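[1] sequence unknown, structure follows:
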């Protein structure tokens, strides 16, 4: 059986790997020069490991990606970093019950209510009733206004902007339920893992066509034809792992699609600044959530407070990130202007920060990186098998109730492979 897969992110790679294991002839089409999708890395002179353009880690219960990585001989390395919160002009550790109790800006009763709600979400496997209520409404009612307005509402607003009241409480459940104190990373980063999966697929006879954006998918007799700028290749079955919008453009001439069959999830783009510094910025803190609504970036991640800086020439790596609508004014700024925003934020958090401590900087923009999950979305999740026989779709809209991430991309790829082998 000849199978074409469009997209070499972790969903496409996983599907290709499992199908190649089953004896299928697999060809993967990828528009960029690298595999890995949003987890792609970039390198610099004297770095031993590449670095993700957008910060990545896994949790210790991310079973799908852990299982796959171990099977191909590229297991994760686990760490126990510190998560903190920036509130009232100071940084506070905020990843244990003790940290919550010691946080000085909430009353004791608000701390107890918040701890009870977070414990319930962490322990309860039941999410379905939560999808009919927004996270805003659920947290206001369960935690009370004090804790919600001080901590969680600013974080939701910063992440989802004007749409934050639309986000389902099931999404919030997934974020809390899956979180673990231990975080995982891979040798040579997620690019190293993606490259290892690619090499395993090629060893089994799989083929990769890089720098090959797909223009369309057409029917050719009883088969499906994938057309690029340079060739058209026929397959028995085809999987598309792109966004739903791009998928609909590819298959426009194939059948009279009804766009209303696909609920278009509102999507936010990612804006991330990567700073390479001479010295550490945050003492022992890996992940810093920002509750100040006036700050341009909602999170700061000091990558080298988790991963050994020796892999990056003993330099320190800081991410500043946010998710924004595509028409946000920040996307009209050039890289220097965005860097100035990042430096201003660093000085607000660390007044002694000096710009001459920056060795290098990079600005990365990612299209459709974060879906806004509406209420009752389980009724609208598209199936893997489309209305066209032997044509499959697997993308971020189908990992519900989980949030986007490499583990769920791998799990989606496993499900897609099983569906295509039936």
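    Yep, that arrived. Being a predicted model, the structure only gives us computed values, none of them experimental.
[2] make it CA atoms for all contacts and neighbour counts henceforth
    Fine.
[3] for the longest strand that the chain contains, which positions count as buried?
    Using DSSP state E to define each element, the chain has its longest strand at strand 358-371. Buried residues in strand 358-371, counting neighbours by 16 or more other C-alpha atoms under 10 Å, are found at 358, 361, 363, 365, 366, 367, 368, 369, 370, 371.
[4] burial count for the nearest residue in space to residue 108 that is not next to it in sequence?
    Distances taken as C-alpha to C-alpha, 6 or more residues apart in numbering place residue 101 nearest to residue 108, at 7.5 Å, with adjacent residues excluded. Using other C-alpha atoms under 10 Å, the number of residues around residue 101 comes to 16.
[5] mind telling me what element residue 101 is part of?
    Assessed by DSSP states H and E, residue 101 sits inside helix 97-102.
[6] show me what the following helix or strand past that helix is packed up against.
    Remark: after helix 97-102, the chain's next helix or strand is helix 108-123, criterion DSSP H and E. Counting contacts by 3 or more C-alpha pairs under 8 Å, 6 or more residues apart in numbering; DSSP states H and E, helix 108-123 packs against helix 97-102, helix 135-143, helix 145-147, helix 169-178.
[7] can I get those in a markdown table with distance to residue 223?
    Formatted as a markdown table, the helices and strands packed on helix 108-123 follow (distance: least, C-alpha to C-alpha, whole Å):
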| stretch | distance to residue 223 |
| --- | --- |
| helix 97-102 | 57 |
| helix 135-143 | 45 |
| helix 145-147 | 57 |
| helix 169-178 | 39 |
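[8] ranking those by mean neighbour count, which comes first?
    Per residue and on average, the most neighbours among the helices and strands packed on helix 108-123 fall to helix 169-178, with a mean of 21 (mean count of other C-alpha atoms under 10 Å).
[9] and that helix with helix 135-143, angle?
    Regarding helix 169-178 and helix 135-143, their directions subtend 60 degrees when assessed with axes from the mean of the first three to the mean of the last three C-alpha atoms, to 10 degrees.
[10] please name every helix or strand in contact with helix 169-178.
    Packing contacts for helix 169-178, counted by 3+ C-alpha pairs under 8 Å, 6+ apart, involve helix 108-123, helix 135-143.
[11] tell me which residues in the longest one are buried?
    I take that to be helix 108-123. Buried residues in helix 108-123 (16+ other C-alpha under 10 Å): 110, 111, 112, 113, 114, 115, 118, 121, 122.
[12] list just the nearest of the residues you listed to residue 413.
    Set against residue 413, the nearest of those by C-alpha to C-alpha is residue 122 (26.0 Å).
[13] give me the number of residues near residue 197?
    By the measure other C-alpha under 10 Å, the count of residues near residue 197 is 25.
[14] now do it against residue 4, distance only.
    17 Å (C-alpha to C-alpha, to the nearest Å).
[15] likewise for residue 324?
    Taken as C-alpha to C-alpha, the span from residue 324 to residue 4 is 33 Å.
[16] then residue 174?
    Residue 174 is 32 Å from residue 4, where distance means C-alpha to C-alpha.
[17] which of the residues in the helix or strand residue 4 falls within are buried?
    Here residue 4 sits within strand 2-6, counting by DSSP H and E. Buried residues in strand 2-6, counted by 16+ other C-alpha under 10 Å: 3, 4, 5, 6.
[18] dropping in the other structure now:
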């Protein structure tokens, strides 16, 4: 067998062993693989702290809405007069005892305004929950894809280390045969050291990516592997690319908050109208053991407190909500244009990266054959190996950016990415 044939077989064997070995080591170390993205997103609906906070906000708004519909409580009073005095009022023989019930009557549409504001608050909380779910689905998808990319970077770094070690063995063989200077062997050894450092860095990044995925999903057990691969997944042909800026969850939430703020202004204005308290009861006269009906009406005089400060505060809150709504609309329009551009650009970048990787792989194969035949210097082999590693890294990055672009588009559409319902 010729040196060229041996080099080709050795290259194929080393590449296959590196890929299978790294894959097996990553899978074998898995203590708790993350389920497929669809299942993980479904599980996280009940365990993710971020969603729990938004759901608690809805329950809070519902409680406030129920409280807003409550009517004022009546009051019961007992009054005793003309006792323990002097003269004829000694003791309790001439005492007058009054039993009465008072009922506040709200005027100016207070209760209706409160009920409308409570309902608007619930709508705003639900809109914020929908926005939180869309944002969370995007972040979980990005974390899932980043974990897979980190896993693939470890595989790539392991393969690069294996190839660097094979280059070192080839360089030493050529040095021993007198076809290369000892300097080439030292350069190859430096390449192995650099590859090992890159592998350690990739493993650290992988641990960080899986830790973030675990925390984001709210899983009690740490994830160390994935049950689904998203990066090679092509862009769906029927991907929805049309969005109305007014239907973006952030805009919907801002619109609901603006409506709730307007309702609160109405509530504060109605509070400036004084309420009437009607009372009725019975008075008993101990002196002759007789009784009589008593009734009364009381109305506060709005001289000092007309609730103007609260009205002004509510109006200021309304102006702030309108400003946030306008900003949300402008941001949504800009994000929509950017998202559509990113999806198209990501598709082109993935195609170019795959083609570049194939070219770099063939260039490395030919350069290695030429080096083992003594027709190419070590520096060319090293450069070819680095170019191959960079091309594979660019493919991973391009696929990752494509997934992020798709997930970002889904977030603006208010849905979960990758066709998850």
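    That came through fine. Bear in mind that the values here come from a model prediction, so they are computed numbers and not experimental data.
[19] report the TM-score for the pair.
    Superposed pair, TM-score by TM-score structural alignment, normalised by the length of the second structure: 0.21. Supporting alignment: 143 aligned residues with a C-alpha RMSD of 6.9 Å.
[20] does residue 217 of the second structure touch residue 40 like I think?
    Yes. The pair residue 217 of the second structure / residue 40 is scored as a contact, 7.3 Å apart, by C-alpha atoms under 8 Å.
[21] those two: which is more packed in?
    Counting neighbours by other C-alpha under 10 Å for residue 217 of the second structure and for residue 40 shows that residue 217 has the greater number, 28 against 16.
[22] for the second structure, which segments count as strands?
    All strands of the second structure, identified by DSSP E, fall at 33-34, 75-81, 96-105, 225-226, 276-285, 290-298.
[23] so what does the fifth one touch, helix or strand wise?
    Using 3+ C-alpha pairs under 8 Å, 6+ apart as the contact definition, the elements that strand 276-285 of the second structure packs against are strand 96-105, strand 290-298.
[24] save the ones you listed as JSON lines, and put in distance to residue 203 of the second structure too.
    Formatted as JSON lines, these follow (distance: least, C-alpha to C-alpha, whole Å):
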{"stretch": "strand 96-105", "distance to residue 203 of the second structure": "70"}
{"stretch": "strand 290-298", "distance to residue 203 of the second structure": "77"}
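[25] most packed of these?
    Counting by mean count of other C-alpha under 10 Å, the most buried of these turns out to be strand 96-105, with a mean of 17.
[26] that one versus strand 276-285: what angle between them?
    Put simply, strand 96-105 of the second structure runs at 170 degrees to strand 276-285, going by the same axes, to 10 degrees.
[27] packing partners of strand 96-105 of the second structure?
    Here strand 96-105 of the second structure touches strand 75-81, strand 276-285, going by 3+ C-alpha pairs under 8 Å, 6+ apart.
[28] what's near enough to touch residue 15 of the second structure?
    With contact set as C-alpha atoms under 8 Å, 6 or more residues apart in numbering, residue 15 of the second structure has these partners: 159, 162, 163.
[29] in TSV, list those along with neighbour count and distance to residue 331 of the second structure.
    Listed next are the contacts of residue 15 of the second structure as TSV, based on neighbours: other C-alpha atoms under 10 Å; distance: C-alpha to C-alpha, whole Å:
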residue	neighbour count	distance to residue 331 of the second structure
159	24	43
162	20	48
163	21	48
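[30] and which of the residues you listed is nearest to residue 290 of the second structure?
    Within those, the smallest distance to residue 290 of the second structure is 105.9 Å, found for residue 159 (C-alpha to C-alpha).
[31] quick check: that closest one touching residue 18?
    Yes. Counting by C-alpha under 8 Å, residue 18 is a contact partner of residue 159 of the second structure at 4.8 Å.
[32] ranges for the helices of the second structure?
    Counting by DSSP state H, the second structure has helices at residues 3-28, 37-44, 49-68, 110-176, 182-217, 249-270, 308-372, 378-412.
[33] residue 15 of the first structure: how many residues sit nearby?
    Other residues within reach of residue 15 of the first structure, judged by other C-alpha under 10 Å, total 29.
[34] I figured it hits residue 419, correct?
    No. If you go by C-alpha under 8 Å, residue 15 of the first structure and residue 419 don't touch, sitting 10.0 Å apart.
[35] now do the nearest residue to residue 183 of the first structure once chain neighbours are set aside against residue 413 of the first structure, distance only.
    Excluding its sequence neighbours, the residue lying closest to residue 183 of the first structure (C-alpha to C-alpha, 6+ apart) is residue 59, at 4.8 Å. For residue 59 of the first structure, the distance to residue 413 of the first structure equals 19 Å [C-alpha to C-alpha].
[36] ok, back up a step: can you name every helix or strand that the strand holding residue 4 of the first structure contacts?
    helix 10-21, strand 25-29, strand 232-235, strand 237-240.
[37] can you redo the ones you listed as a markdown table with distance to residue 224 of the first structure?
    Output for those, formatted as a markdown table (distance: least, C-alpha to C-alpha, whole Å):
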| stretch | distance to residue 224 of the first structure |
| --- | --- |
| helix 10-21 | 17 |
| strand 25-29 | 13 |
| strand 232-235 | 5 |
| strand 237-240 | 7 |
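[38] which of these sits most buried?
    Using mean count of other C-alpha under 10 Å, the stretch among these with the greatest mean number of neighbours is helix 10-21 (a mean of 26).
[39] return the set of buried residues in the strand or helix carrying residue 249 of the first structure.
    Taking DSSP H and E as the definition, residue 249 of the first structure sits inside helix 244-250. Of the residues in helix 244-250 of the first structure, 244, 247, 248, 250 count as buried by neighbour count, 16+ other C-alpha under 10 Å.
[40] how about the second one, nearest residue that isn't a chain neighbour?
    Pointing back at residue 247 of the first structure there. Residue 247 of the first structure sits nearest to residue 240 (C-alpha to C-alpha, 6+ apart), 6.8 Å away.
[41] residue 320 of the first structure against residue 289, yeah?
    No. Using C-alpha under 8 Å, residue 320 of the first structure makes no contact with residue 289, being 10.3 Å away.
[42] the two: who's more crowded?
    Using other C-alpha under 10 Å, the more surrounded residue of residue 320 of the first structure and residue 289 is residue 320, with 25 against 22.
[43] on the three-state scheme, that one is what?
    When classified by DSSP: H, G, I helix; E, B strand; the rest coil, residue 320 of the first structure comes out as strand.
[44] ok, the spatially closest residue to it that is not a sequence neighbour - contacts?
    Using C-alpha to C-alpha, 6+ apart and skipping residues adjacent in sequence, the residue nearest residue 320 of the first structure is residue 300, 4.6 Å away. The neighbourhood of residue 300 of the first structure, defined by C-alpha under 8 Å, 6+ apart, consists of 287, 288, 289, 290, 318, 319, 320, 321.
[45] thank you, goodbye.
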